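A.B. asks: From the sequence below, what's the structure:
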Amino acid sequence: MPAPRPASRLTSRPLSRRVVVDSSLSLVGVGVPTWLASRGGWLKGAAGSSTATAATAATVDRAALTARLDQHRTTRGGTMGLVVHDLRNNARFSWRPYTNESLSTIKVLILVACLRKVQDTGVRFTETQHSQARRMIQSSDNAATDALLAWVGTPNVQRAAGLLAMNATVVRGGSAGGWWGYSTTTPADLVTLLDALALGTAVIHAGHRAHIRHLMAGVVPAQRWGVADPPLPESVYTETKNGWGPLTGGYRLNSIGRVTGDGRNYTMAILTRSPQGFAYGKETINGLSRIVHAALVLPL
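C.D. replies: Here you go, the predicted structure:
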């Protein structure tokens, strides 16, 4: 079956919005989710005050966010965890993180390693390799991944993980290491990878980072779930890569990406194991993404 055509890149510019709350304004009026605003102490002032007069320094009530995620997990079942990095204020939030098989999220790291090899050796990508890289990221083509991994070598992908400080990631591949999709990683490591692409890294230069992000922005519509869940507002711009597949202990569905616009700017990685297959797991991971996006009307 031919791969779906890549999604067109959104042209909306990221929005910039500062949430300012005054004691004369209702909580709903500033767009704070009801489940977050209804808890006491949802506002945190610079001096630790929970009064609305300190609201110019308002941040997410992490206890409320945790409770909402816990509630979602209880109603859905399975294993799940995430890490989100708010690039507006460099704050992070971690919820039930654990180690999971990467499935196709490892493809972003494979491409980083390939472009690192290009820099180190001076050997350029061929037209075929450019096509393989595009298909690997935008339509999750496994055959293209096999070819690029054979070219760069599994040890060099592991080396790239080390250079990026993805210290909990173990890269598989080749006859001795098993299938690359069974590489193991954590939400924190995947956010580290995303941050390197978004904010800069010495591992690959800016042009290569921009190319990877361009490919991640053009992932085919059918694979834009999780972090890039389509019900997010149209003003939102996303760069994403997902991974999924059946394994003992639950169908793996993982999602990584960056979200900008609608007043937000964050990177996030979500790892899950669904007890009832792909479709059910997709609904579960989409729910996690929407909860976090709603909460981030305020900075972390």
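A.B. asks: CA atoms for contacts and neighbours, from now on please.
C.D. replies: Noted.
A.B. asks: ok, which stretches of the stretch 101-250 of the chain are strands?
C.D. replies: 184-185, 237-245 (DSSP state E, counting those that start in this stretch).
A.B. asks: For the longest one, enumerate the helices and strands it packs against.
C.D. replies: Identification of packing neighbours for strand 237-245 by 3 or more Cα pairs under 8 Å, 6 or more residues apart in numbering; DSSP states H and E yields helix 206-217, strand 251-261.
A.B. asks: Which elements pack onto the longest one?
C.D. replies: By that I understand helix 206-217. Right, helix 206-217 is packed against helix 106-121, helix 127-138, helix 187-199, strand 237-245 by 3+ Cα pairs under 8 Å, 6+ apart.
A.B. asks: count of residues packed around Gln71?
C.D. replies: Gln71 has 11 neighbours, counted by other Cα atoms under 10 Å.
A.B. asks: From Asp86, how far off is Ile106?
C.D. replies: As judged by Cα to Cα, to the nearest Å, Ile106 and Asp86 stand 22 Å apart.
A.B. asks: re earlier: with distance to Thr284 as extra columns, can I get the helices and strands packed on helix 206-217 in TSV?
C.D. replies: TSV is the format used below for these (distance: least, Cα to Cα, whole Å):
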stretch	distance to Thr284
helix 106-121	21
helix 127-138	23
helix 187-199	17
strand 237-245	13
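A.B. asks: Determine which of these approaches Ala91 most closely.
C.D. replies: Of all the helices and strands packed on helix 206-217, it is helix 187-199 that lies closest to Ala91, at 12.4 Å by Cα to Cα.
A.B. asks: Against which helices or strands is the closest one packed?
C.D. replies: Using 3+ Cα pairs under 8 Å, 6+ apart: helix 187-199 touches strand 79-86, helix 206-217, strand 251-261, strand 264-274.
A.B. asks: can you list the residues that contact it?
C.D. replies: Taking contacts as Cα atoms under 8 Å, 6 or more residues apart in numbering, the residues outside helix 187-199 that touch it are 81-85, 97-99, 109, 164-169, 209-210, 212-213, 256-258, 267-271.
A.B. asks: circling back to that earlier point, quick one: which of the helices and strands packed on helix 206-217 is nearest Ala144?
C.D. replies: Counting by Cα to Cα, and looking across all of those, nearest comes helix 127-138 at 4.8 Å.
A.B. asks: Second input sequence below; structure requested for side-by-side comparison:
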Amino acid sequence: MRVRGISLFAALLLVPGSGTSITTPRPAVPVPQPGGVVVESALPVAARRALDRSLDRYLRRRPGRATLAVYDRTTGARYAFRERTPFMLASVAKVDILLALLLHRPRGLDAYERRLASGMIRHSDNDCAHELYMRIGGRDGLTRVLHRLGVEHTSLGSGLYWGWTRSRPSDQVKVLERLTDPEGPVSARNRRYALELMSSVHPSQAWGVSAAGGEVALKNGWLPAHVHDGLWTVNSVGRLGVHGHELLIAVLSERSPSMETGIATVERLARLAVDALTRTPVTTA
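C.D. replies: A predicted model of the protein is given here:
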């Protein structure tokens, strides 16, 4: 689908989500875990401050704002950057909808629901997302699920405007955790299905955190937001397997002058953060 043009721009002012052409990520595969129990840990202070400076230095040269969070499931390390205010999710909210749907159907989706879920994640189809949103109880239903799972800093958009949901990247990392954790609330069957969908998005929508390399399962969101005078919200979340690390990452951005500018910002931030976490020893908290 074209990302420029008056008709598409006008449509996006009302309905979140669409696509552009970059690269195709490799499918996500299980990443070997180290022996023993992984506990919560943190980057060493020097490494964390170095990453803070690196991200700050890059963003000073970029238009708009951005924030990110990463969880390295292999080491237990967590990192968050600029989480002071929530950002609009656009079509990243479809991952939240998928999580609630799969919890509602622990034995698996029926054929019609699978068709809707495939359209929603692989093609970012808004009509499919609307119908599934209603099936999980709309705003109230999704809010209940997220709060029950500890996703506490996410505020759903009013009415059916799920794309206007505002959230912090750490909350979206939590969504990915609940969706992909072998010991989590989602059944093994549904967990595999979610990763299958996110590992096979349309090639035109395969940009974002996939720029950090490795095995990828992702979902992106993009929207010229009228609340920001038509400037672009561009987001990317996903699960990466990089250098033996399993990483869950969310990068959110807003107020870019173009979609391409927003994509470049998101991809650079993902590369910087992933590189730092995969080459730096962590300290046990």
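A.B. asks: So after superposing, what's the score?
C.D. replies: Remark: TM-score between the superposed chains equals 0.78 [TM-score structural alignment, normalised by the length of the second structure]; 251 aligned residues with a Cα RMSD of 2.9 Å.
A.B. asks: picking that back up, the helices and strands packed on helix 187-199 of the first structure: which one's closest to Glu127 of the first structure?
C.D. replies: Using Cα to Cα, these put helix 206-217 closest to Glu127 of the first structure, at 14.7 Å.
A.B. asks: about what we covered before: can I get the helices and strands packed on strand 237-245 of the first structure in CSV with mean neighbour count and distance to Val236 of the first structure?
C.D. replies: CSV is the format used below for those (neighbours: other Cα atoms under 10 Å; distance: least, Cα to Cα, whole Å):
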stretch, mean neighbour count, distance to Val236 of the first structure
helix 206-217, 18, 11
strand 251-261, 26, 4
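A.B. asks: Please produce a markdown table containing those, extended by distance to Leu149 of the first structure.
C.D. replies: As requested, those are exported to a markdown table (distance: least, Cα to Cα, whole Å):
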| stretch | distance to Leu149 of the first structure |
| --- | --- |
| helix 206-217 | 16 |
| strand 251-261 | 20 |
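A.B. asks: Leaving out the residues flanking it, which one is nearest to Ala42 of the second structure?
C.D. replies: Ala77 (4.7 Å; Cα to Cα, 6 or more residues apart in numbering).
A.B. asks: Contact partners for that neighbour?
C.D. replies: Contacts for Ala77 of the second structure (Cα under 8 Å, 6+ apart) come out as 40-43, 71, 277, 282.
A.B. asks: Just put the helices and strands packed on helix 187-199 of the first structure in CSV and tack on distance to Gly153 of the first structure.
C.D. replies: Output for these, formatted as CSV (distance: least, Cα to Cα, whole Å):
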stretch, distance to Gly153 of the first structure
strand 79-86, 29
helix 206-217, 19
strand 251-261, 23
strand 264-274, 25
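A.B. asks: of all these, which lies closest to Gly281 of the first structure?
C.D. replies: strand 264-274 (4.8 Å).
A.B. asks: Relative to Ile256 of the first structure, how far out is the equivalent of Val173 of the second structure over in the first structure?
C.D. replies: By TM-score structural alignment, Val173 of the second structure lines up with Val191 in the first structure. Val191 of the first structure sits 8 Å away from Ile256 of the first structure, taking Cα to Cα as the criterion.
A.B. asks: Need the overlap of contacts for these two.
C.D. replies: By Cα under 8 Å, 6+ apart, the residues touching both Val191 of the first structure and Ile256 are 267-269.
A.B. asks: Next, format the strands of the stretch 101-250 of the first structure as JSON lines and append mean neighbour count and distance to Met136 of the first structure.
C.D. replies: Formatted as JSON lines, those follow (neighbours: other Cα under 10 Å; distance: least, Cα to Cα, whole Å):
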{"stretch": "strand 184-185", "mean neighbour count": "20", "distance to Met136 of the first structure": "19"}
{"stretch": "strand 237-245", "mean neighbour count": "25", "distance to Met136 of the first structure": "10"}
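A.B. asks: Tell me which of those strands lies nearest to Glu127 of the first structure.
C.D. replies: Nearest to Glu127 of the first structure, of the strands of the stretch 101-250 of the first structure and by Cα to Cα, is strand 237-245 at 22.4 Å.
A.B. asks: residues in the second structure aligned with the closest one?
C.D. replies: Going by TM-score structural alignment, strand 237-245 of the first structure lines up with residues 215-223 of the second structure.
A.B. asks: mean offset of that stretch relative to the first structure (after superposition)
C.D. replies: Following the fit onto the first structure, the mean deviation recorded for stretch 215-223 of the second structure is 0.7 Å by mean Cα distance after the TM-score superposition for the first structure.
A.B. asks: What residue in the first structure is paired with Arg191 of the second structure?
C.D. replies: Aligned partner of Arg191 of the second structure by TM-score structural alignment: Arg209.
A.B. asks: ok, back up a step: looking at the contacts of Ala77 of the second structure, which two lie furthest apart in space?
C.D. replies: Glu40 and Leu277, at 14.0 Å, using Cα to Cα across those.
A.B. asks: Contact partners for the residue mapped onto Leu148 of the first structure from the second structure?
C.D. replies: In the second structure, the residue matched to Leu148 of the first structure (TM-score structural alignment) is Leu132. By Cα under 8 Å, 6+ apart, the contact set of Leu132 of the second structure is 97, 101, 113, 116-117.
A.B. asks: again, only this time at 10 Å
C.D. replies: 94, 97-98, 100-101, 113, 116-117, 120, 126, 138 (Cα atoms under 10 Å, 6 or more residues apart in numbering).
A.B. asks: what about the longest helix in the second structure?
C.D. replies: The single longest helix within the second structure, with elements called by DSSP state H, is helix 259-279.
A.B. asks: Just name the closest of the contacts of Ala77 of the second structure to Ala225 of the second structure, please.
C.D. replies: Using Cα to Cα, those come closest to Ala225 of the second structure at Tyr71, 28.5 Å.
A.B. asks: Kindly provide the distance from the closest one to Lys219 of the second structure.
C.D. replies: 17 Å.
A.B. asks: Over to Asn235 of the second structure?
C.D. replies: Taking Cα to Cα, one finds Asn235 of the second structure at 9 Å from Lys219 of the second structure.
A.B. asks: Now do the shared contacts for the two.
C.D. replies: In contact with both Asn235 of the second structure and Lys219: 91-92, 208-209, 250, using Cα under 10 Å, 6+ apart.
A.B. asks: tell me the secondary structure for whichever residue in the second structure pairs up with Arg76 of the first structure?
C.D. replies: Counting by TM-score structural alignment, Arg76 of the first structure lines up with Arg62 in the second structure. Under the three-state scheme (DSSP: H, G, I helix; E, B strand; the rest coil), Arg62 of the second structure adopts coil.
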